[in-house]
Every structure is written in C-alpha cells, then in structure tokens.
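Engineer: generate coordinates for the sequence data below:
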Amino acid sequence: MLGCVIHGQDDLRVEELASPTPGPGQVLVAVRYGGVCGSDLHYWRHGGVGDFRLREPMVLGHEVVGTAVTGPLAGQAVAVHPATPCGVCPECADGRRNVCRDTRYLGSAARLPHVQGGFAAEIVVPAEQIRLLPDGLEQRRAALAEPLSVALHAVRRAGPVAGRHVLVTGAGPIGCLVVAAAKAAGAAHVTVTDLLPTALAYARAAGADTVVRADDPADPGWPGEVDVAVEASGVAAGLEACLRRVRRGGVVVQLGMLPPGQSPFAGNLVVSREIELRGAFRFDTEFDDALALLARPSTGDAFDALVSAVVPVREAESAFALAADRGKSCKVLLDFGVG
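Structural biologist: Below you'll find the model as predicted:
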C-alpha cells in the first residue's frame, strides 16, 4: 500500500508500506481522504513543529476518514479521532484530555518512537478512536472534522459568543473554520483579517460578515471594538490586533501556534483593560460535535467551499506545495482511493 513518509526537511516520499494487522482492541481502516494540515507542512518544510523535531522517518497525517475494514463497523464510513489520551494524568482526571501530558497523536514527533500518522492506504487505530459518519455526511466533507474540532474548541474557550461580535485574525483553513464555528454558535457578526485576498474570499465563503486587509490600517472594515477575538494566524501581529480591538473585559483566545521562543505582545493592555487571554489546544469531545455540524444540510455549502483541491496520493508533494500556497488554496485533501 502507499503512504506519505517524511524523512527530513524537504524530504517527503510516497512509499510502498506493509499493510498493518490489527491487534486486540484495534480496527483496520481503509483511508480514503487525508487533509494536509499546517503541522504536516511544518514537518515537510522545516523538519519539525516547534520543539518537536523529526528523529526518524514518520508517516504524516492526522485528518483522515475512510471505511472500517474490521470491527463492529466493518464496511461503514468512519472518521478517526487522532488522539489517544493516557486517561490517568491530572489533566485527564480533570476532564481536560486535550492537554494530556502523555497523549499519543497521529503523525506526531513529540515522542520517540514517533506516532505514525494516517497518510497511508490502510491504518490501524484503537477502536475508541473510530467514529461512524452521520447519515448523509460524505467522506470528502467529513475530512474537515479534525480541523473543525480545533475551531469548535477555540470558540468554546471564548465562552458564550451568541449575539456578539467576534474578530478572527488569520484566514487560513483553521481561521475559516473558526468563522463557521462562531456563526454556528450564534455570533452576530464575524470580522476576519488576513494579508491575502484569496484567503479572505475563503473566509467570506465560510460565513464572515466583514473581511479586512490586515496590512491596511485604513481599511474601513476594521471594527472599533469587538467582544471576542480569536488569534488564528500564529504571528505576533495577529495577537496585537486582537488585544487592541477587543473591548475592556473581553476575551482573546490564542489558537495559532506562535513561533518558537519569545513573542512580544501588548501585555499592559491585558492588565489595564482586564482582558482575559486564553489558550486553545487541539480538542476532545468536539470531534463528535464537528461531525454533527458537518452533517447539517444548512452548513454544507460553506464547508464544501473550503476544500480547494483533492489530489491523488501519488502526487503528494504537489499537494503539499499547493497547500503551502495560501494564495491558491485553503484545505487540500489527499485521495488514497485512486492510483
């Protein structure tokens, strides 16, 4: 079977891999689609994500859907929750399994041996990570479940957003899904900023009410103030915009992963305006909520518009190059069901 294996910086290979055999409590899944994530791109372009560096070849990918081959759901379309929390650490005991200190996450170099990912024609995962797709949800759209879960968790970290004005800085795939998640949660108005017109067009498709060029302080779309801000760009300038635009006593959620090391930010505003600055990392039960939201007929067009390309697995490197070009794409999927 074919799989996408990263060997080091700029060294992505589509290789023939041995088909896995499920053990007790595991399920064999025939993967159909895998979404190329920002972390996959970091492994490809930089040989690591933050402090997590590649130390051995690793199958990439953690946004995967397909068909269960074994187990009670054999023959049915499923999505794969990519996290396996330890279940015993203080965070798991406190109901915050998304920040488990000993979790295993598909396609992650955080531990050695690395946790092999889902970009392979067949994978084996713990049975508890398998989710049956809701009726009517096709696999192509279901491939957005993992990144949408990240967005849903970020919106929940912000607290109630119904009837409120939400600012989202960064209109990459996650930022656009934050727009959709905020609108689904009842946000009255969502403003999105980015540097690229193409990215802002995707934000519009996701449901943004106003889009703003982040590099144009005179853009009339800039709000005077907002109730909630979600930083999804992963750059210090985005956090600065959130802190300066959120109202006194408002909430800023840092979702984008900032560069390694120290990042400057307007800390005095956090004090003088009593702004609540909260982090958002991955997700837990939001995965099931994401599948339910994706299955709603009323939300289908917005999500489908974010899938900008579906590329055969044999052309993985061109798919990664397209996914890295934010002027041309939003979410790019690898197709493991074609030659």
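Engineer: contacts and neighbour counts: CA atoms only from here.
Structural biologist: Noted.
Engineer: now the residue found closest to residue 122 once you drop the neighbours it is linked to in the chain, what's its secondary structure?
Structural biologist: Once flanking residues are discounted, residue 122 sits nearest to residue 30: 4.5 Å by Cα to Cα, 6 or more residues apart in numbering. Three-state call for residue 30 (DSSP: H, G, I helix; E, B strand; the rest coil): strand.
Engineer: can you get me a residue count around residue 30?
Structural biologist: Burial of residue 30 is recorded as 23 neighbouring residues (other Cα atoms under 10 Å).
Engineer: might you report the residue contacts of it?
Structural biologist: 66-69, 121-123 (Cα atoms under 8 Å, 6 or more residues apart in numbering).
Engineer: how about residue 207?
Structural biologist: So residue 207 contacts 179-180, 183, 190, 302 (Cα under 8 Å, 6+ apart).
Engineer: about what we covered before: from the contacts of residue 30, which single one is nearest residue 241?
Structural biologist: residue 66 (39.6 Å; Cα to Cα).
Engineer: the closest one should be in a strand, yeah?
Structural biologist: Yes - assigned with three-state DSSP, residue 66 falls within a strand.
Engineer: how close does the residue nearest to the spatial centre of the chain get to residue 96?
Structural biologist: By Cα atoms, centre = their mean, the chain has its centre lying nearest to residue 147, at 2.8 Å. Residue 147 sits at a distance of 18 Å from residue 96 (criterion: Cα to Cα, to the nearest Å).
Engineer: ok, residue 263 next?
Structural biologist: 26 Å.
Engineer: have a look at the two and say which one is more surrounded.
Structural biologist: Using other Cα under 10 Å as the criterion, residue 263 and residue 96 rank with residue 96 on top: 15 against 11.
Engineer: now do stretch 183-191: everything it contacts.
Structural biologist: 161-168, 179, 182, 207-212, 221-223.
Engineer: name the helix or strand for the residue nearest to the residue nearest to the centre of the chain when sequence neighbours are not counted, please.
Structural biologist: Excluding the flanking residues, the one nearest residue 147 by Cα to Cα, 6+ apart is residue 174, at 6.2 Å. Applying DSSP states H and E as the criterion places residue 174 in helix 173-184.
Engineer: in that helix, which residues are buried?
Structural biologist: 173-183 (16 or more other Cα atoms under 10 Å).
Engineer: so can I have JSON lines of those showing distance to residue 91?
Structural biologist: Shown next, in JSON lines, are the buried residues of helix 173-184 (distance: Cα to Cα, whole Å):
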{"residue": "173", "distance to residue 91": "28"}
{"residue": "174", "distance to residue 91": "25"}
{"residue": "175", "distance to residue 91": "27"}
{"residue": "176", "distance to residue 91": "29"}
{"residue": "177", "distance to residue 91": "26"}
{"residue": "178", "distance to residue 91": "25"}
{"residue": "179", "distance to residue 91": "28"}
{"residue": "180", "distance to residue 91": "29"}
{"residue": "181", "distance to residue 91": "25"}
{"residue": "182", "distance to residue 91": "26"}
{"residue": "183", "distance to residue 91": "30"}
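Engineer: now the other sequence, so there's something to compare against:
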Amino acid sequence: MHATGLVCRAPGDLRLERLELPEARPADAVVRIRYGGVCGSDLHYWQHGRVGESVIREPLVLGHEVVGTVEAAAADGSGPAIGTAVFVHPAVVCGNCSYCRSGRQNLCVELRYFGSAARFPHTPGAFASRIVVPADRLIDVDGLAGTTAALIEPASVAWHAVQRLAAVATPLLGRVAVIGSGPIGLLVTVAVRARSAEVQVFNTDIAERPLEVARAVGATHTALARDAERELPEFAPAIVFETSGSRPGFDLALRSVAPGGTVVAVGQLPPDIASSVQLIVGRELVVTGSSRFDHDATAVIAALHDGSLEVRPVVSHVFAAADFEEAFAVAADSALSSKVLLDFEGVDR
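Structural biologist: Got it, this is the predicted structure:
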C-alpha cells in the first residue's frame, strides 16, 4: 500500500514523496488524512533539522496534528468503522509502565510521538494521504467540521496545561497571563475562557496580529512584549502560562506573577536556559511543567461539540498539501498567521 507524504530530509529540504506503508496488523486501521496542522516542531525540523536534542538522522515524515476518515477498519474488530471521521491521537505508548498505569500516558517511558526524531529509527508522522495506525489511537469526531477537528491536538495541549493547575492545588481565579500568543497560547486563552468566564486574561506577543486574535478569543488585556515588560507586573497575575518557549518569556513569567502565584511552563524552553530562578524562592512561586496531553482530547472533543470551546478564530490559513512550501513559510511568520492547516485531499493525484 502506498501514500504520498511530506518528508523532511535535512534543513530546508522538504518534499512530497511516495511512501511505502507498513502492512496493517490486526489491531491497525488505515486512515485517509484530510487536514493536518503545522506545529512549531514541524517548522523547527524544516528550518533547523532538529527540535532541541532531537536531530533528523534519516528522512522523516512530519506531522502529528491530523484528522481524517477510516478507510479500512481494524481486522480484529476494534476501533471505529469504515467511513468514521476520526482524530488521530499522535502518541503511541507502552501501556505497562508506572506512568501509563497511573493514567499519565504523556510521560510514558517508551512514548513515541508521530513525526518525531526523538528516537531512532524516527517515528514517522501523519502528513500523508493515508496512514496505518493502531485503532486504539482513533477517536470518533463525526459531527465536527474538519478544520475544527484539526485543532484537537493543540487544543488538548492547551487544555492539559490548564488542568495542571489542579495538580498544584491552584484555583482558576482572578487574573491570568498568557505569554506568547501563537496557536498554543491562543488555545490556552480559549481553554481558560471555557473553564471560567470571570477571570481576566492578559495575552502578550512580539507581533500585533496574534494579539488581535487573542482579543477575539477572550483576552481582556493585551500588550506587545516590549510593553508587557512594564504592564504585566502591574497587572500582577496570580497564574502565568508561559507558551513562548523563550528565555525572555520565562523570565517575564517569574518576574510578573504575583507573590505566591503559579507559573505553568508550556513552551519548550532552550536547554541552556538561565532565568531568574531565585525569584521562585523569594516570592514562594509554584512552577510546574506541562507536557503534551493524555486523556484531555476526550474532554476537548466534548467541549467542541457543546460549543464551550471555540477554536475557529485560531485557524488563519488552509493550504492544499501540494502548496506546502508556501504554507510553511506563512506558518513561520507569526505576523501573518496563527494556525496553518494543510489539506491532503487529492494529494495522491
């Protein structure tokens, strides 16, 4: 069985190629992919050939934010039926380690994430016309528009970040800040708003366009990064979500959160980060990380169905997969775009 996939071979070397798919096992389904969201990690592989310590050492099919339709159901009868619209959960876990058994599959010691060079051989991604995938990774999304369902993965990352507050006994009250208003930052704002209509939310970014979208999805205050240096400490949020993954962003989070407040680190910080960590002690801050998601996708899908989670304003562009070069260039420019989607319909022609 063959497919057409988007393959990164080296920095700047991205191409559509014919793929030979693995033979489906009894518990595998075949999914025809319709939409895929371009993530920051996809951009890093394309631009730099790496994401942090994960370096491309062989051709890598990109993509992990995808939705599609079941083309062939699992032979063992598990999973959705042929023709079902599905979200593809991009994490394959062992199911046996202590983290999996305790419901924290996102921390699985054997975790493999679609479109990742973290392990070798690499884990192929899902930017392809069709993929073979374990049927237990599929969740029914019939009734949702495809371009909405395509945001389930990043929305689940954001939802999980908000859920992390409960893990550190922090109520979602008062004033909240979101540093960085890329797709994840915007979706954190959406998730906060879905959980509480009463909180005030302050979004920051280095560009004006993301702040316009932030206001559209519920931010009550916004500021460019240069102005946030002054305005955010005055706002004194009790909770700060750091989604930029930058050293200045994390420093601002520690300096601007109110004493006794909570910082949730969502963005992937640089390995050599040297921040004002002494503030954690002197101001009795709670700092917690948030990595991907586990069961949050189910809650996100329910919230999309009932309308309490509105993600449509976050989608800025939809490109045919054949126009991937333009799509990636636009996605890399935060002044032009928020979430960019690839449409894989007809890419095999």
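Engineer: superposing both, give me the TM-score.
Structural biologist: TM-score of the superposed chains, computed with TM-score structural alignment, normalised by the length of the first structure, equals 0.94; 335 aligned residues with a Cα RMSD of 1.6 Å.
Engineer: the residue nearest to the centre of the first structure contacts residue 177, doesn't it?
Structural biologist: Yes - under the criterion of Cα atoms under 8 Å, residue 147 of the first structure makes contact with residue 177 at 7.4 Å.
Engineer: what residues are up against the residue mapped onto the residue nearest to the centre of the first structure from the second structure?
Structural biologist: The alignment partner of residue 147 of the first structure in the second structure, by TM-score structural alignment, is residue 154. Neighbouring residues of residue 154 of the second structure by Cα under 8 Å, 6+ apart: 65, 183-184, 187.
Engineer: same check on residue 336 of the second structure?
Structural biologist: 209, 330.
Engineer: what's the matching residue for residue 239 of the first structure over in the second structure?
Structural biologist: So, by TM-score structural alignment, residue 239 of the first structure is matched to residue 250.
Engineer: ignore what I typed, I meant residue 337 of the first structure.
Structural biologist: Checking TM-score structural alignment: residue 337 of the first structure goes with residue 345.
Engineer: following the longest helix seen in the second structure, which helix or strand shows up next?
Structural biologist: If you go by DSSP state H, the second structure has its longest helix at helix 152-167. Per DSSP H and E, the first helix or strand lying C-terminal to helix 152-167 of the second structure is strand 175-179.
Engineer: whereabouts in the first structure does that next one align?
Structural biologist: Under TM-score structural alignment, the match for strand 175-179 of the second structure is residues 165-169.
Engineer: picking that back up, so which of the contacts of residue 207 of the first structure hold up in the second structure?
Structural biologist: Counting by both residues aligned by TM-score structural alignment, their matches' Cα atoms under 8 Å, the contacts of residue 207 of the first structure that remain in contact in the second structure are 179-180, 183, 190.
Engineer: which two among the residues you listed are spaced furthest apart?
Structural biologist: So, those by Cα to Cα: farthest apart are 180 and 190, at 9.4 Å.
Engineer: what sits in contact with each of the two?
Structural biologist: If you check residue 180 of the first structure and residue 190 against Cα under 8 Å, 6+ apart, the residues they both contact are 207-208.
Engineer: contact partners for the residue lying closest to residue 182 of the second structure once chain neighbours are set aside?
Structural biologist: What sits nearest to residue 182 of the second structure in space, not counting adjacent residues and going by Cα to Cα, 6+ apart, is residue 338, at 6.1 Å. Applying Cα under 8 Å, 6+ apart to residue 338 of the second structure gives the contacts 182-183, 210, 314-317, 331.
Engineer: what's near enough to touch the residue lying farthest from the centre of the first structure?
Structural biologist: Using Cα atoms, centre = their mean, the residue of the first structure lying farthest from its centre is residue 272. It sits 32.7 Å away. Residues in contact with residue 272 of the first structure (Cα under 8 Å, 6+ apart): none are found.
Engineer: number of residues surrounding the aligned residue in the second structure for residue 307 of the first structure?
Structural biologist: Counting by TM-score structural alignment, residue 307 of the first structure lines up with residue 315 in the second structure. Applying other Cα under 10 Å, we find 19 residues neighbouring residue 315 of the second structure.
Engineer: shouldn't residue 315 of the second structure be in contact with residue 339?
Structural biologist: Yes - using Cα under 8 Å, residue 315 of the second structure is in contact with residue 339, at 4.7 Å.
Engineer: now do the same for residue 92 of the first structure: its match in the second structure.
Structural biologist: Using TM-score structural alignment, residue 92 of the first structure pairs with residue 100 in the second structure.
Engineer: residue 63 of the second structure versus that match, what's the distance?
Structural biologist: On the measure of Cα to Cα, residue 100 of the second structure and residue 63 of the second structure end up 24 Å apart.
Engineer: which SS class is the nearest residue to residue 205 of the first structure once chain neighbours are set aside?
Structural biologist: Computed as Cα to Cα, 6+ apart, the closest residue to residue 205 of the first structure that is not its neighbour in sequence is residue 302, at 5.7 Å. Following three-state DSSP, we place residue 302 of the first structure in the helix state.
Engineer: picking that back up, show me what contacts the residue nearest to residue 147 of the first structure?
Structural biologist: Counting by Cα under 8 Å, 6+ apart, residue 174 of the first structure has contacts 147-148, 150-151, 232.
Engineer: hmm, back to that, tell me which of residue 100 and residue 63 of the second structure has more neighbours.
Structural biologist: The neighbour count for residue 100 of the second structure versus residue 63, taken as other Cα under 10 Å, is higher for residue 63 (26 against 19).
Engineer: and the more buried one, what's its match in the first structure?
Structural biologist: Aligned partner of residue 63 of the second structure by TM-score structural alignment: residue 61.
Engineer: and for residue 125 of the second structure?
Structural biologist: In the first structure, residue 125 of the second structure lands on residue 117 (TM-score structural alignment).
Engineer: residue contacts, that match?
Structural biologist: 58-62, 106-108.
Engineer: mind doing that once more with 6 Å?
Structural biologist: 59-62, 106-107 (Cα atoms under 6 Å, 6 or more residues apart in numbering).
Engineer: now the two most distant members of the residues you listed.
Structural biologist: Every pair of the contacts of residue 117 of the first structure checked by Cα to Cα; the farthest is 59 and 62, at 9.7 Å.
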